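Trainee: Sequence plus the predicted model coming up.
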Amino acid sequence: MERRVSARYPVQFTLDFLGQHTVGVGSASDLSTEGCAVEGNLVVHKGWNLELRLYLPGQDLPMEVVAAVQWTKGQKFGLKFLRMEPEQQERLRRFISTLEAGPTR
């Protein structure tokens, strides 16, 4: 069984996702440096890769990330971040550092 290595933070934000035959929007939560949970407007399937635009609170431009669907439950699903540009990784790291003073799960 794979164990989570990074803390999750209960922040809410919107995202757009694009798959091979899917375009959707969702509300993300439980953010970590490794991924997040999403409540989407449609069903996706485990194993799908999705291109994401994350609209993090307080940031003007969206982050672009490629992620894999790790689990699904109806329209809820978990994502593991696969690829992002180094500057996007740094933006995410800085954003999460602002959350570290708050509660984790």
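Mentor: All right, it came through fine. Numbering: from 1, shown residues only.
Trainee: use CA for all of it now, contacts and neighbours both
Mentor: OK.
Trainee: quick one, helices of the chain?
Mentor: 86-99 (DSSP state H).
Trainee: okay, now the one to match up with it:
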Amino acid sequence: MKSHQCDKTAKSEIRPNRRLTERVPTEVALMYSGMAAGDMLIGDGLVTDMSDRGIGIRGNRLVNPNMNLSLYIDLPGADEPVCIAQTKVAWVSGRQFGVEMISWDLEAQNQLRFHVWNCATRARHTGY
């Protein structure tokens, strides 16, 4: 998987913001998997933004709203991809989609929170 970057130019389609916390632009490689019409779906993509409970993704495989996915995110400094065991697709626009995180362990929570904090801090200090 590719290395990460906090992307001040990451393009996310404008949507109504239902989040209680900030959505932070980023660009991190990931793999996602789930079941679609009885078949296993495996896709690759990029995390385009993150908040405390959700992730924006641009993927190479189409998904459907309410689909359950597992995510494997290649965060910087992690020896292995961070696993988020259960997410639910909240919205879809072509190959761009957003997921709500349902179930993930404490280590994954901490790694994601640190990444979001890092990207938000860099953005504040650089003006992006």
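Mentor: Thanks, I have it. Just so we're clear, the structure is a prediction, and the values are computed from it rather than from any experiment.
Trainee: What's the TM-score once they're superposed?
Mentor: After superposition, the two chains reach a TM-score (TM-score structural alignment, normalised by the length of structure 1) of 0.88; 105 aligned residues with a Cα RMSD of 2.0 Å.
Trainee: From T126 of structure 2, how far out is the spatially most central residue of structure 2?
Mentor: Residue closest to the average C-alpha location in structure 2 (Cα atoms, centre = their mean): I55, at 3.4 Å. To T126 of structure 2, I55 of structure 2 is 23 Å away according to Cα to Cα, to the nearest Å.
Trainee: I84 of structure 2 too?
Mentor: 30 Å.
Trainee: out of the two, which sits in the busier spot?
Mentor: Neighbour totals were compared for I84 of structure 2 and T126, and I84 leads with 20 against 9 (other Cα atoms under 10 Å).
Trainee: Could you double-check that the more buried one sits in contact with E107?
Mentor: No. Contact criterion Cα atoms under 8 Å: I84 of structure 2 and E107 do not qualify, at 10.3 Å.
Trainee: what about the aligned residue in structure 1 for E27 of structure 2, how many neighbours?
Mentor: In structure 1, the residue matched to E27 of structure 2 (TM-score structural alignment) is Q12. The tally of other residues near Q12 of structure 1 (other Cα under 10 Å) stands at 15.
Trainee: Repeat that for L50 of structure 1.
Mentor: 22.
Trainee: which residue lines up with it in structure 2?
Mentor: Checking TM-score structural alignment: L50 of structure 1 goes with L69.
Trainee: now the spatially closest residue to that match that is not a sequence neighbour: how far from S51 of structure 2?
Mentor: Among residues not flanking L69 of structure 2 along the chain, G34 sits closest, at 4.6 Å (Cα to Cα, 6 or more residues apart in numbering). From G34 of structure 2 across to S51 of structure 2, the span is 22 Å (Cα to Cα).
Trainee: Just the strands from structure 2, written as ranges.
Mentor: 24-36, 39-50, 54-59, 68-73, 82-93, 96-103 (DSSP state E).
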